[in-house]
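S.K.: Test case, fold it:
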Amino acid sequence: MRMLSGLLKKFVRNGRMRLYDAGGTLHEFGSGENGPTVTVRLHDAALHRKLALNPELVAAEAYMDGTLTFEDGSSVHDFLTLFSVNRSGLASAGSQKLLRRAWRGLKRWQQANPLGVAAKNVRHHYDLSTDLYRLFLDEGLNYSCAYFRDPEKDTLEEAQVAKLVHIAAKLRLEPGMTVAEIGSGWGSLAIQLARCGAQVTAINVSPEQLKISRQRVEEAGVADRVTFFERDYRELDGKFDRVVSVGMMEHVGVRHFDEYFGKVRDLLTDDGFAMIHAIGRMTPPGTTGPFIRKYIFPGGYVPALSEVFASLERVGLWAADNEILRLHYYYTIRHWRERFAANRDKAIELYDERFCRMWEFYLSAVELGFLHGSNMVFQLLLSRERDAVPIIRDFIVDDERAMLTPAPKSAAKRQPKVKPKTATRTAPKSPRARKKAE
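M.R.: Take a look at the predicted model:
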């Protein structure tokens, strides 16, 4: 217990941890200020040493196994909140510095995602029962950051629709344009883009998601404008007016960034552009936490912007626009965690208690990573040519408002099912577009 006490004295600077060791002795750490008070009980003496050596992974596994429990009204979310507000204290401990150094040394090996392995890693998470995801996602099964205009008033459904519209507005679509979607989830974005008049080629390596996606585009009446393929992004060929990728880059791995952005570049027409939506970090390059890496997203990695832009420089793509969404994912995952908690009994019927504890730990950990950690979301517009994207970004707001504003009832009958969007009138033409018009 001496090793663990030494670590916790350095670690818990905000809030308070009340820890009952395996022998029943109570230890207290922290001042109780600027953080929650959490009561923890250990049921296995082996945890005294294991937690001191690798707390991030062992605490999660002990909670999953039931050998670490909470008392006095404390919860796993309280525990992880205490961890998140003391993150710097843990990083400063000598044993943890050595552990992180080892993780950095293994980083490229841990994120190796060659063909075949990449699909296996993705299926580990996304081929779980869709009924599980229905317990906590919105009706459209959007498993990525939503877009909140008012976090206290917007429902999850409203925020996810706003995200789809925000992305479609950035793509500046016109009827008949071709779009490649890399990593198509359960099909909500493909449906949105098809409703804007685009012909969408969407790829995914999850058979479970593809099955549901094909059903959904049929139900939405856009099956003639969306084609799904079970395919790795490296196996997609052709030329497209637009390329879009949402929540996919996190699965690429740092060794494959050039391969990924090189494929995006090769898929674009000369005057086309891409929209990349992904989780990033505002800190220097790091590693994936051991719990997330082992149990949730094997092969996954949240990149630093320095790694992203260095890769863009190497493959020769213009970064025409970058928007940083700082707290939107925090609000999104808060909804997910609360919905999962409300449907926990149904989740146990689908899986078991250990799985539910793992999922609770995962949702709380990632939610707090966006509240107290370094995580955020970035949305990049990328192009082969400097003038493929309008030189001012007003077109995004103009198109977004046009899509969110209902048409007047008197004009509804006169409007075609897919109408040209206002961006073509309000955004200034690029030099290339003017030359073509002449």
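S.K.: CA only for contacts and neighbour counts going forward, please
M.R.: Will do.
S.K.: so how far is stretch 367-381 from its chain's centroid?
M.R.: 9 Å (C-alpha atoms, centre = their mean, to the nearest Å).
S.K.: Which positions within it qualify as buried?
M.R.: Using 16 or more other C-alpha atoms under 10 Å as the burial criterion, the residues of stretch 367-381 that qualify are 367-371, 373, 375-381.
S.K.: Could you do stretch 250-257 as well?
M.R.: 250-257.
S.K.: now, which of these lie within helices?
M.R.: F257 (DSSP state H).
S.K.: biggest separation within the buried residues of stretch 250-257, which pair?
M.R.: Greatest spatial distance among these (C-alpha to C-alpha): E250 and R255, at 12.0 Å.
S.K.: on that earlier part again, tell me the one of the buried residues of stretch 367-381 nearest L156?
M.R.: E367 (14.8 Å).
S.K.: Narrow the buried residues of stretch 367-381 to those in strands?
M.R.: Within the buried residues of stretch 367-381, residues falling in strands by DSSP state E are 375-381.
S.K.: closest to V246 among those residues?
M.R.: Looking across those and measuring by C-alpha to C-alpha, the closest to V246 is Q379, at 8.9 Å.
S.K.: In this structure that closest one contacts R326, no?
M.R.: No - with contact defined as C-alpha atoms under 8 Å, Q379 does not reach R326; the gap is 11.3 Å.
S.K.: in a strand, that's where F229 is, yeah?
M.R.: Yes - counting by DSSP: H, G, I helix; E, B strand; the rest coil, F229 is located in a strand.
S.K.: Excluding chain neighbours, give the residue nearest to it in space.
M.R.: Among residues not flanking F229 along the chain, I203 sits closest, at 4.8 Å (C-alpha to C-alpha, 6 or more residues apart in numbering).
S.K.: Could you also give me the structure for this next sequence, so I can compare it with the first?
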Amino acid sequence: MTLEKNPTPQQSQGVPELEPVRRGPRTAVSAAVARRLFHAAVNRLAVTVHEGPSGSRGGRTLGQGGPSMTLHRPEEFYARLGRDGLIGFGESYMTGAWEADDLAGFLTVPAARMATLIPEPLQRLRAFVTPRLPGHHRSTEANSQANISHHYDLSNDLFQLFLDETLSYSSALFDTSQVPVGAGPGSVGDHLVATPPEPADDPDPRLHGPDLAEAQGRKIERLLDEAGVTDGTSVLEIGTGWGELAIRAARRGARVRSITLSVEQLELAEQRIAAAGFADRCDVELMDYRALGADGRTYDAVLSVEMIEAVGAEFWGTYFRTIDQVLAPGGRVAIQAITMPHDRMLATRDGETWINKYIFPGGFLPSVEVIDQITRDETGLRLTGQLEMGSHYAETLRRWDRRFLAQRDAVLALGFDDVFLRVWHFYLAYSQAGFASGYINVSQLTFTREDQ
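M.R.: Model (predicted):
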């Protein structure tokens, strides 16, 4: 699919307003610095960057060879990069100032070297130049529903265009071996790594093969196993999604309470649960996790799939203390969490990113180490198992992106525009690159009580 290369920088449905390039001495100086840093970084990478106006014969080629990027409007690119860093990098893609035939492939190369691309003396200035997370994006009780709604209430029809039939919007677990690894930084308890899956495509890019739905089911069933969900188990799910985990838990004979802050997800989840015949076993409520515990109810199993990313660093302790409070004696906790290395988490904490601004307001990724530390310091929970599966998320995202691009006309028919298409293609490819490079990871984490 070819996306429009120069969409007008204006308000787009589902996308915050994109500012035009600012002019003046500060922009000129920051653009010149960005150009030098970008050239120095690219020339150390296995990529190819074509710099020059579209169709120009006087451009230059940078890099050591590899996935290619074309700067159609270099002046705009360096102005945005200089003024707004990685946010500007993403915004210049949104306007079509640059293009890449294999966007995820190109982004994977710098993602693997992210911590060393900028000289260390300049990295120390990060806190002074990186935008801070806006106050209205902090994941407080007052802000959280708006943050969630920004993404998850865009349109159920939109998500159905690129997700598989289970409507699972989280990493799948493909049928591969799981290899135990030795103890080391970031590994706690029984530590397994899922070997990478083989990439596979359905002949029709608008479709997903049955193996993706099977892999999503495998992910959920493993979490239910880890949490000990069987006939008669009382289950709490924090973050409903579109109801697939609740359906599968109810199918085992469990009684499920699921909470969400997405109005659209709640509506469709209830419909799917009822259609599956489990309306009498599942209750879905619009509720912030911080309101749990007020009624004194406890649960044998607490599950949460890729919800901790929206909690915000300042509320991680609240999140785990709440889980500890509502977990019944002898209960188990299983969560799926996107994580980043501890040193990168510390270096980027409290800053705003392109993903925050355009996709997930208030989101921030924890490290496995900080999860272990918080649960040890503030709760009776203990991390007893970990399955890393980052390569499986890279493959999941590759398939979502492929299908999303193939559904261009259907996305436009929902009222979205070319700016939105570019934003979401960049988001999916950027995320795929993060997992493919190992810059970010995803794990299933199991917790039990200290005295069990």
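S.K.: returning to that earlier point: can you list residues touching both of Q379 and R326 of structure 1?
M.R.: Contact criterion C-alpha atoms under 8 Å, 6 or more residues apart in numbering; residues shared by Q379 of structure 1 and R326: none found.
S.K.: residue contacts, the counterpart of S374 of structure 1 in structure 2?
M.R.: Counting by TM-score structural alignment, S374 of structure 1 lines up with Y439 in structure 2. Neighbour list for Y439 of structure 2: 111-112, 114, 340-341 [criterion: C-alpha under 8 Å, 6+ apart].
S.K.: What is the aligned counterpart of the residue nearest to F229 of structure 1 in structure 2?
M.R.: Checking TM-score structural alignment: I203 of structure 1 goes with I259.
S.K.: Tell me the secondary structure at that match.
M.R.: I259 of structure 2 ends up strand, using three-state DSSP.
S.K.: neighbours around it, how many?
M.R.: Number of residues near I259 of structure 2 (other C-alpha atoms under 10 Å) recorded here: 21.
S.K.: I'd guessed it sits against R290; true?
M.R.: No - here I259 of structure 2 lies out of contact with R290, judged by C-alpha under 8 Å, at a distance of 10.8 Å.
S.K.: The equivalent of G59 of structure 2 over in structure 1 and V40 of structure 1, how far apart?
M.R.: Counting by TM-score structural alignment, G59 of structure 2 corresponds to L26 in structure 1. Computed with C-alpha to C-alpha, to the nearest Å, the distance linking L26 of structure 1 and V40 of structure 1 is 9 Å.
S.K.: ditto for F355 of structure 1
M.R.: 20 Å.
S.K.: With L51 of structure 1 instead?
M.R.: Distance from L51 of structure 1 to V40 of structure 1, by C-alpha to C-alpha: 13 Å.
S.K.: So for these two, which residue has more residues nearby?
M.R.: The neighbour count for L51 of structure 1 versus V40, taken as other C-alpha under 10 Å, is higher for V40 (22 against 19).
S.K.: what about the regular element (helix or strand) spanning that one, how far off from structure 2?
M.R.: V40 of structure 1 is part of strand 37-42 when elements are defined by DSSP states H and E. Strand 37-42 of structure 1, aligned to structure 2 and superposed, deviates on average by 1.9 Å (mean C-alpha distance after the TM-score superposition for structure 1).
S.K.: helix/strand/coil for the counterpart of I148 of structure 2 in structure 1?
M.R.: In structure 1, the residue paired with I148 of structure 2 according to TM-score structural alignment is V122. Following three-state DSSP, we place V122 of structure 1 in the helix state.
S.K.: ok, V122 of structure 1 - how many residues close by?
M.R.: Neighbour tally, V122 of structure 1, other C-alpha under 10 Å: 22.
S.K.: quick one: buried residues of stretch 352-369 of structure 1?
M.R.: Neighbour-count burial for stretch 352-369 of structure 1 [16+ other C-alpha under 10 Å]: 353, 356-369.
S.K.: Give me the contacts around the biggest helix by length in structure 1.
M.R.: Secondary structure of structure 1 per DSSP H: the longest helix is helix 353-371. Helix 353-371 of structure 1 has contacts (C-alpha under 8 Å, 6+ apart) with 60-61, 63-65, 76-77, 80-81, 84, 292, 296, 326-327, 329-331, 333-334, 336-337, 340-341, 344, 347-348, 375-376.
S.K.: In strands only, show me the residues you listed.
M.R.: 375-376.
S.K.: Drop anything exposed from the contacts of helix 353-371 of structure 1.
M.R.: By 16+ other C-alpha under 10 Å, those give 60-61, 63-64, 76-77, 80-81, 84, 292, 296, 326-327, 329-331, 333-334, 336-337, 340-341, 344, 347, 375-376 as buried.
S.K.: Now do the helices in the stretch 101-250 of structure 1.
M.R.: Listed in chain order, the helices of the stretch 101-250 of structure 1 (DSSP state H, counting those that start in this stretch) span 107-110, 117-126, 130-134, 156-171, 188-195, 207-220.
S.K.: which of these sits most buried?
M.R.: helix 188-195 (a mean of 24; mean count of other C-alpha atoms under 10 Å).
S.K.: Tell me the mean distance between it and structure 2 once they are aligned.
M.R.: Using mean C-alpha distance after the TM-score superposition for structure 1, the mean distance for helix 188-195 of structure 1 is 0.3 Å.
S.K.: Can you pull out the residues in contact with that helix?
M.R.: 140-142, 164-165, 168, 173, 181, 184, 200, 202, 213, 217, 220, 222, 225-226, 418.
S.K.: Enumerate every residue touching F360 of structure 2.
M.R.: Taking C-alpha under 8 Å, 6+ apart as the test, what F360 of structure 2 contacts is 147-148, 150-151, 310.
S.K.: Cool, thanks, talk later.
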